[in-house]
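Participant: Just to be clear, the model below is a prediction. Sequence and coordinates:
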Amino acid sequence: MTVRIPTLPLREKWPHYMRLMRLDRPIGSFLLLWPTLWALWFAAGGFPSIGNLIVFVLGVFMMRAAGCAINDFADRDWDGAVERTHQRPLATGAIQPREAIVLFLLLSLAAFSMVVLFTNRLTLYLSFGGLALAFIYPFMKRYTHLPQLFLGAAFSWAIPMAWAAQADQLSRLTWLVFTANVLWTVAYDTFYAMVDRDDDLKVGIKSTAILFGEADRLIIGIMQALTVVVLFMVGHQCGRGVWFNLGLVAMASLFVYQQHLVRHRDRQACFRAFLNNNWAGFAVFVGLVLDYALH
């Protein structure tokens, strides 16, 4: 049963705002950060400009916080019925829906201002697509069993933006990295959806975990394998060597471990598999940095 909290003074709401933006749970920010950094390093052919690095690291954290605010706004009528989310600030009434909308707009405006002030015209044009994806993704679970695909596009849109900011152009490699990251995001967010599958079925929320059914592990495994293959193709075409490939081996090994974790589809094990993807993205980033530094 959801407990409603009386309206709080502004000074007492800050902890709830922090929770709304998931500042206490930065895993989503890291999952968004690693592919953004991949794109910057690939586009620069090594260490990117300090300005772009600062803009995109800050932008990642701002837009992830904005995405969490609009996500909780979209899910406010369902979160109270789901075990994992019933204590979120909008579900309890600690924060009002209009406050989540204002927070989403302020964070989006702050991130957009950095793009306008510190990047180029191509990145600016691309930013409108990223904002649209961030806004529409949370509502897709009402209409389609593929909200994870929309999340994949939203989480991957920083890749062409970062590439454009660094190289002032996009290439076929940009979209290969984008494709790899969409596959990876759908895979790990399906693990996440598996945690809530029973609750989602009761309240009518759609997800790939429900769509895939008993084939969930197989389909996730195929997407994980394709992620590694596509990233290997990118590395090969960019002339990357042993360090980058070792990063991919580490990612693949972690994917095998994740499959082992979810073999019984236990909720906590599925959540641990989801969290483990932070290390998979980090491994590829470290391999990429070392390869450019030592090659």
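Facilitator: Cool, the structure landed.
Participant: going forward, measure contacts and count neighbours with C-alpha atoms only.
Facilitator: OK.
Participant: how far away is Ala269 from Asp24?
Facilitator: 21 Å (C-alpha to C-alpha, to the nearest Å).
Participant: neighbour count winner among these two?
Facilitator: Each of Ala269 and Asp24 has its neighbours counted (other C-alpha atoms under 10 Å); Ala269 has more, 20 against 10.
Participant: Hmm, that one is touching Tyr257, no?
Facilitator: No: between Ala269 and Tyr257 there is no contact, the gap being 11.1 Å when judged by C-alpha atoms under 8 Å.
Participant: how about the strands of the stretch 151-295 of the chain, start to end?
Facilitator: Using DSSP state E, counting those that start in this stretch, the stretch 151-295 of the chain contains no strands.
Participant: Give me the contacts around stretch 281-288.
Facilitator: 31, 34-35, 37-38, 41, 240, 243-248, 250-251 (C-alpha atoms under 8 Å, 6 or more residues apart in numbering).
Participant: out of those residues, which are buried?
Facilitator: Neighbour counting by 16 or more other C-alpha atoms under 10 Å classes 31, 34-35, 37-38, 41, 240, 243-248, 250-251 among these as buried.
Participant: Which one of the residues you listed is nearest to Met63?
Facilitator: Comparing the buried ones among the contacts of stretch 281-288 against Met63 with C-alpha to C-alpha picks out Leu31 as the nearest, at 12.5 Å.
Participant: Now do the same contact list for that closest one.
Facilitator: Asn277, Asn278, Gly281.
Participant: Considering those, which is situated nearest to Glu214?
Facilitator: Asn277 (21.8 Å).
Participant: Please list all residues in contact with that closest one.
Facilitator: Asn277 neighbours (C-alpha under 8 Å, 6+ apart): Leu31, Tyr188, Leu254, Phe255.
Participant: and those residues, which of them are in helices?
Facilitator: Counting by DSSP state H, the contacts of Asn277 place Leu31, Tyr188, Leu254, Phe255 in helices.
Participant: Compare those and tell me which has the most neighbours.
Facilitator: Tyr188 (27 neighbours).
Participant: Hmm, Phe271 and that one touching each other?
Facilitator: No: using C-alpha under 8 Å, Tyr188 is not in contact with Phe271, being 9.5 Å away.
Participant: so who does Phe155 touch?
Facilitator: Residues in contact with Phe155 (C-alpha under 8 Å, 6+ apart) are Leu32, Val182, Thr185.
Participant: mind running it again at 10 Å?
Facilitator: 28-29, 31-33, 35-36, 60, 63-64, 67, 130, 133-134, 149, 178, 181-182, 185 (C-alpha atoms under 10 Å, 6 or more residues apart in numbering).
Participant: same check, this time on Ile205
Facilitator: Asp75, Trp78, Met140, Lys141, Arg142, Tyr143, Thr144, His145, Pro147, Asp196, Arg197, Asp199.
Participant: what do you get for Asn245?
Facilitator: So Asn245 contacts Val228, Leu231, Phe232, Gly235, His236, Met251, Val284, Gly287, Leu288, Asp291 (C-alpha under 10 Å, 6+ apart).
Participant: Put this next to the previous one:
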Amino acid sequence: MSAATARVADSTGNWVDTHAPLWLRPYLRLSRFDRPIGSWLLLMPCWWSAALAAGIARDVSSLPLVIALFFIGAFVMRGAGCAWNDITDRDLDASVERTRSRPLPAGQISVTQALAFLVLQALIGLAVLLQFNRFAILTGIASLVIVAIYPFMKRITWWPQVVLGLAFSWGALMGFAVTLGRIDLTAVVLYAGSISWVIGYDTIYAHQDAEDDALIGIKSTARLFGERTHLALSVFYPVAVVLIGIALALGGARWPAWIGLIAFAAHLVWQIRRLDIRDGALCLRLFKSNRDAGLLLFAGLLVDAVMRSIT
């Protein structure tokens, strides 16, 4: 099998494998366009905050554009982040069964080519960011510090999921920065709730690699919690729900948003009950299901924002 047609081990049968031009496939795999779940999870806090902020402002006129711009920005910036992660982790990825077929450790593209594709995606992200106000632009740029250091955290701390949460939840601040031109207590509490959610779902994800990570000395909350993962999730997921609920209360949310939060919470309970940390395939499915959990909450916030804008 050629380098262009070789597939990543845990991603098969997707549009990249079946429809993308052969020369482009390694780049799309590098940025996980064959596995968009990470982009969706990055997007969810952006959409939550955009809808909540629009509800506070009682104005949804710009919300469709903000939603669309956040969608583009989340996908290209997650792609750029994955490229950076793979560049820094290329030697480690070669030692892990699930990741050794990624484009860089598999030799499908060079580090220089990966850097070039990273820059291209970052420029698209910058073009999106420049559509917003100055405060939002500066807020978005500030997130790059966290993104830059994240790949190194798994080497030095048992809690790299916290740093991932700081990065992946940044959108909870961006919606307020874009719509209201400020970051207030409501935004900060929503951000904290999202961080707790990210720690939970990425712990589930990390259980896929726990054995390989132990062999090569990579740290994670999956390895830290081990058999106590259900207990840990029973802390982080409820904390996420409570903090997001406080944000809704601070933002004056109405009943549709609360129904969305209840549905979100019920989904998290289902994940905890269903989880078997020894079943890697199940861990991946539960991790991916967090997109649906996030969309349930967003749907409630969106209906709430529309209702508040017309009454």
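Facilitator: Done, it's in. Quick caveat: nothing in here was measured; it's all calculated off a predicted structure.
Participant: coming back round to it: for Tyr188 and Phe271 of structure 1, list the residues in contact with both.
Facilitator: Met194, Gln258.
Participant: what residue of structure 1 matches up with Leu261 of structure 2?
Facilitator: Using TM-score structural alignment, the partner of Leu261 of structure 2 in structure 1 is Leu248.
Participant: ok, and the closest non-adjacent residue to that match?
Facilitator: Leaving aside its sequence neighbours, Leu248 of structure 1 sits nearest to Val284 (C-alpha to C-alpha, 6 or more residues apart in numbering; 5.8 Å).
Participant: so how far is Phe274 of structure 1 from the one you found?
Facilitator: For Val284 of structure 1 relative to Phe274 of structure 1 (C-alpha to C-alpha), the value is 17 Å.
Participant: Next: Arg197 of structure 1.
Facilitator: From Arg197 of structure 1 to Phe274 of structure 1 the distance is 14 Å (C-alpha to C-alpha).
Participant: Ala193 of structure 1 too?
Facilitator: On the measure of C-alpha to C-alpha, Ala193 of structure 1 and Phe274 of structure 1 end up 9 Å apart.
Participant: what does Phe128 of structure 1 give?
Facilitator: With C-alpha to C-alpha as the criterion, Phe128 of structure 1 and Phe274 of structure 1 are 29 Å apart.
Participant: These two: which is more packed in?
Facilitator: Using other C-alpha under 10 Å, the more surrounded residue of Phe128 of structure 1 and Phe274 is Phe274, with 24 against 12.
Participant: And the more buried one? What does it align with in structure 2?
Facilitator: The pairwise alignment with structure 2 assigns Phe274 of structure 1 to Phe287, based on TM-score structural alignment.
Participant: List the contacts of whatever residue of structure 2 lines up with Thr190 of structure 1.
Facilitator: Alignment note (TM-score structural alignment): Thr190 of structure 1 maps to Thr203 of structure 2. Residues in contact with Thr203 of structure 2 (C-alpha under 10 Å, 6+ apart) are 159-161, 197, 220-226, 229, 232-233, 277, 283, 287.
Participant: now with 6 Å?
Facilitator: Thr221, Ala222 (C-alpha atoms under 6 Å, 6 or more residues apart in numbering).
Participant: same thing with Ala158 of structure 1?
Facilitator: Per C-alpha under 6 Å, 6+ apart, neighbours of Ala158 of structure 1: Thr36.
Participant: For it, what is the corresponding residue in structure 2?
Facilitator: Matched to structure 2 by TM-score structural alignment, Ala158 of structure 1 sits across from Gly171.
Participant: Which residue ranges of structure 1 form helices?
Facilitator: Under DSSP H, structure 1 gives helices at 10-20, 27-44, 50-74, 89-92, 97-118, 121-136, 147-156, 158-167, 172-203, 208-212, 216-237, 242-261, 267-294.
Participant: Would you mind saying which of the ones you listed lies nearest Val82 of structure 1?
Facilitator: Across the helices of structure 1, closest to Val82 of structure 1 is helix 172-203 (C-alpha to C-alpha), at 5.5 Å.
Participant: what's around the aligned residue in structure 1 for Leu248 of structure 2, how many residues?
Facilitator: Here Leu248 of structure 2 is matched to Gly235 in structure 1, going by TM-score structural alignment. Number of residues near Gly235 of structure 1 (other C-alpha under 10 Å) recorded here: 19.
Participant: Arg182 of structure 2 now?
Facilitator: For Arg182 of structure 2, the number of neighbouring residues by other C-alpha under 10 Å comes to 16.
Participant: Show me what it lines up with in structure 1.
Facilitator: That one, Arg182 of structure 2, aligns with Gln169 by TM-score structural alignment.
Participant: who's in contact with that match?
Facilitator: Contacts of Gln169 of structure 1 by C-alpha under 6 Å, 6+ apart: none found.
Participant: picking up where we left off before, which residues does the match of Phe274 of structure 1 contact?
Facilitator: So Phe287 of structure 2 contacts Tyr201, Tyr205 (C-alpha under 6 Å, 6+ apart).
Participant: Any figure for the gap between it and Thr112 of structure 2?
Facilitator: 32 Å.
Participant: and if you look at Ala148 of structure 2?
Facilitator: Distance from Ala148 of structure 2 to Thr112 of structure 2, by C-alpha to C-alpha: 18 Å.
Participant: who's more crowded, those two?
Facilitator: Ala148 (14 against 10).
Participant: Map the more buried one across to structure 1 for me.
Facilitator: By TM-score structural alignment, Ala148 of structure 2 lines up with Phe135.
Participant: With Thr229 of structure 2 instead?
Facilitator: Match for Thr229 of structure 2 (TM-score structural alignment): Asp216.
Participant: dump the residue contacts of the closest residue to its match other than its chain neighbours.
Facilitator: Of all residues not flanking Asp216 of structure 1 in the chain, Ala209 sits nearest, at 6.3 Å (C-alpha to C-alpha, 6+ apart). Contacts for Ala209 of structure 1 (C-alpha under 6 Å, 6+ apart) come out as Thr190, Ala193, Met194.
Participant: nearest to Pro6 of structure 1, of these?
Facilitator: Among the contacts of Ala209 of structure 1, and counting by C-alpha to C-alpha, the member closest to Pro6 of structure 1 is Ala193, at 30.8 Å.
Participant: List the residues that contact that closest one.
Facilitator: Per C-alpha under 6 Å, 6+ apart, neighbours of Ala193 of structure 1: Ala209.
Participant: Likewise for the one 5 residues further on?
Facilitator: For Asp198 of structure 1, no contacting residues are found, by C-alpha under 6 Å, 6+ apart.
Participant: and if you look at Ala53 of structure 2?
Facilitator: With C-alpha under 6 Å, 6+ apart, Ala53 of structure 2 has these contacts: Phe176.
Participant: Could you report the neighbour count for Thr271 of structure 2?
Facilitator: Just to correct that, residue 271 of structure 2 is Gln rather than Thr. Residues lying near Gln271 of structure 2 (other C-alpha under 10 Å) number 22.
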